[in-house]
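**Student:** Predicted model and sequence follow; I will ask about them next.
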Amino acid sequence: MTKSIYVKLSPLALFFFMLVSTTNVQAQDKADTIIGIWEMNDQSAKMEVFRSGDEYQAKLLWGKDITNPDGTSKTDNNNPDAKLKNRDLIGMTYITGLSYDDEEWENGHVYNNANGKWYKCYVWIKKDRLHLRGYLGLPMLGQTTKWNRVK
C-alpha cells in the first residue's frame, strides 16, 4: 500500500512560487538573447555565440584576417603555446566565461589571435547590436567592437 503525500499551499505561497518561477524563466530568456550568429559592423568577421553549461562562449565562423586566399583557415601561429600554433582559427572558441547579469554579459575573456593574448571582456546588446568590449586592466582603456545579428 502506497501513501500519497499532498502538500497544500496557501494562495499566497502558490502566488510567490509562480512569481519566482516566471521571473527565472524571463531572466533566462533575456540571457539567451546573445545566442546567435553575429557579423562585425564592418563585415570583416562572423561569430557564433552559444551557451556552454552556465556560461556563454563564441567561436569564429569566418573572417577576412583569419582566412587564406583560397578560403582555408589560417592557423593560430601567434599563440605562445607551441601545441596550439597549428590549430585553425576558423571554428576556434575565442570568447569564454561570459555570464549574464543585469542587462550585460560579464566576466568573459576574448582571445586576440594577432598577438596570442587573452583579454577580459564584457558584452551588451543595444537595439539588436552586440557591443563587445575587450580590455586589459581597466575597461575604460579597452576597445569596443560592434556586431550585427545575422541569425
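**Tutor:** That came through fine.

**Student:** going forward, measure contacts and count neighbours with C-alpha atoms only.
**Tutor:** OK.

**Student:** What separation is there between residue 78 and residue 62?
**Tutor:** Distance, residue 78 to residue 62, using Cα to Cα, to the nearest Å: 18 Å.

**Student:** With residue 41 instead?
**Tutor:** 14 Å.

**Student:** neighbour count winner among those two?
**Tutor:** Neighbour totals were compared for residue 41 and residue 62, and residue 62 leads with 21 against 16 (other Cα atoms under 10 Å).

**Student:** Show me what the strand or helix carrying the more buried one is packed against.
**Tutor:** Per DSSP states H and E: residue 62 is located in strand 55-63. Contacts defined by 3 or more Cα pairs under 8 Å, 6 or more residues apart in numbering; DSSP states H and E place strand 55-63 against strand 45-52, strand 93-101.

**Student:** Nearest to residue 14 among the ones you listed would be which one?
**Tutor:** Evaluated over those, closeness to residue 14 peaks at strand 93-101, with 26.9 Å, by Cα to Cα.

**Student:** And the contacts of the closest one?
**Tutor:** 31, 54-60, 105-112, 122 (Cα atoms under 8 Å, 6 or more residues apart in numbering).

**Student:** Buried ones from those residues, can you make that a ChimeraX selection?
**Tutor:** The buried residues among these can be selected in ChimeraX (16 or more other Cα atoms under 10 Å) with this line:
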select :31,55,56,57,58,59,60,105,106,108,109,110,111,112,122
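
**Student:** can I get the helices and strands packed on strand 55-63 in JSON lines with distance to residue 86?
**Tutor:** Formatted as JSON lines, the helices and strands packed on strand 55-63 follow (distance: least, Cα to Cα, whole Å):
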{"stretch": "strand 45-52", "distance to residue 86": "20"}
{"stretch": "strand 93-101", "distance to residue 86": "15"}
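
**Student:** and the comparison structure, right after this:
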Amino acid sequence: MKTIFLFLMGLILSTSIYAQESSVFGVWKTIDDETGEAKAYVEIYKDQNDTMSGKIIKLLQDDEDTICEKCPGDKKNQKVIGMQIIWDMIKNGDQWIDGEVLKPENGKTYSCKVWVEGDKLQVRGYIGFVYRTQTWLRVE
C-alpha cells in the first residue's frame, strides 16, 4: 500500500512539474531573431478575462528610462518597462492565438501566436502569410 501511495505521489509531482515547465506563464528572456542578442525580460500572465498578455519588466541593453517614441496611441512616449507588448491571446489547444504583439523598436503591431517547445517560448508575429518567429528563453 505504501509503495502504491509513493508511486502515485511521484506521478502527481512529476506531472505538475512538467505542466509548470510547459506553461507559457512566467518570465522569459527575449532574443532578437536578427542579431541573436538578449533584449528584455517579459512577464507572461493571464488576464482577468482568461486571455494571455505579456509586459516588459526589464531591459537588458537599453536605459531603464527608454520610451517608445514610435508606438501608436496611448503607448506613444511611454516607458518601455511596464509596457504591455502582448495582449488578447486566446488559448487553443497547446497554443495561444488571435492576439497581438507590439515591437517597441518600430512601434508596429502584428498578429500573434505563442507556444512552448521544451524550455523555449516561440513567439510568432505575422501580417497575412508573412511571419517571423522569435525564440524566447525561460528565466529561472
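**Tutor:** Thanks, I have it. Since the structure is predicted, the reported quantities are computational estimates derived from the model, not experimental observations.

**Student:** and the strand holding residue 62 of structure 1, how far from structure 2 on average?
**Tutor:** With mean Cα distance after the TM-score superposition for structure 1, strand 55-63 of structure 1 departs from structure 2 by a mean of 1.0 Å once superposed.

**Student:** for structure 1, what spans make up the helices?
**Tutor:** Under the criterion DSSP state H, structure 1 contains helices at 11-31.

**Student:** burial count for the counterpart of residue 91 of structure 2 in structure 1?
**Tutor:** Correspondence of residue 91 of structure 2 to structure 1, assessed by TM-score structural alignment: residue 100. Counted by other Cα under 10 Å, the residues lying close to residue 100 of structure 1 total 21.

**Student:** and what of residue 134 of structure 2?
**Tutor:** Neighbours of residue 134 of structure 2 (other Cα under 10 Å): 18.

**Student:** and if you look at the one 3 residues further on?
**Tutor:** By the other Cα under 10 Å criterion, the neighbourhood of residue 137 of structure 2 contains 17 residues.

**Student:** Residue 122 of structure 2 now?
**Tutor:** 18.

**Student:** What is the aligned counterpart of it in structure 1?
**Tutor:** Residue 122 of structure 2 maps onto residue 131 in structure 1, by TM-score structural alignment.

**Student:** what's near enough to touch the nearest residue to its match once chain neighbours are set aside?
**Tutor:** Using Cα to Cα, 6 or more residues apart in numbering and skipping the chain neighbours, the partner closest in space to residue 131 of structure 1 is residue 146 (4.7 Å). By Cα under 8 Å, 6+ apart, the contact list for residue 146 of structure 1 reads 40-41, 129-132.

**Student:** Of those, which is the nearest to residue 89 of structure 1?
**Tutor:** residue 40 (16.2 Å).

**Student:** What lines up with the closest one in structure 2?
**Tutor:** By TM-score structural alignment, residue 40 of structure 1 lines up with residue 30.

**Student:** Please name the nearest non-neighbouring residue to the residue nearest the centre of structure 2.
**Tutor:** By Cα atoms, centre = their mean, structure 2 has its centre lying nearest to residue 44, at 4.8 Å. Once flanking residues are discounted, residue 44 of structure 2 sits nearest to residue 54: 4.2 Å by Cα to Cα, 6+ apart.

**Student:** Tell me how far the one you found lies from residue 82 of structure 2.
**Tutor:** In terms of Cα to Cα, residue 54 of structure 2 sits 9 Å off from residue 82 of structure 2.

**Student:** where exactly do the strands run in structure 2?
**Tutor:** Per DSSP state E, structure 2 has strands spanning 26-31, 38-46, 52-59, 84-92, 95-103, 108-117, 120-127, 130-138. These are given in chain order.

**Student:** List the residues that contact the closest residue to residue 24 of structure 2 other than its chain neighbours.
**Tutor:** Spatial nearest neighbour of residue 24 of structure 2, excluding adjacent residues (Cα to Cα, 6+ apart): residue 116 at 6.3 Å. By Cα under 8 Å, 6+ apart, residue 116 of structure 2 lies in contact with 22-24, 94-95, 122.
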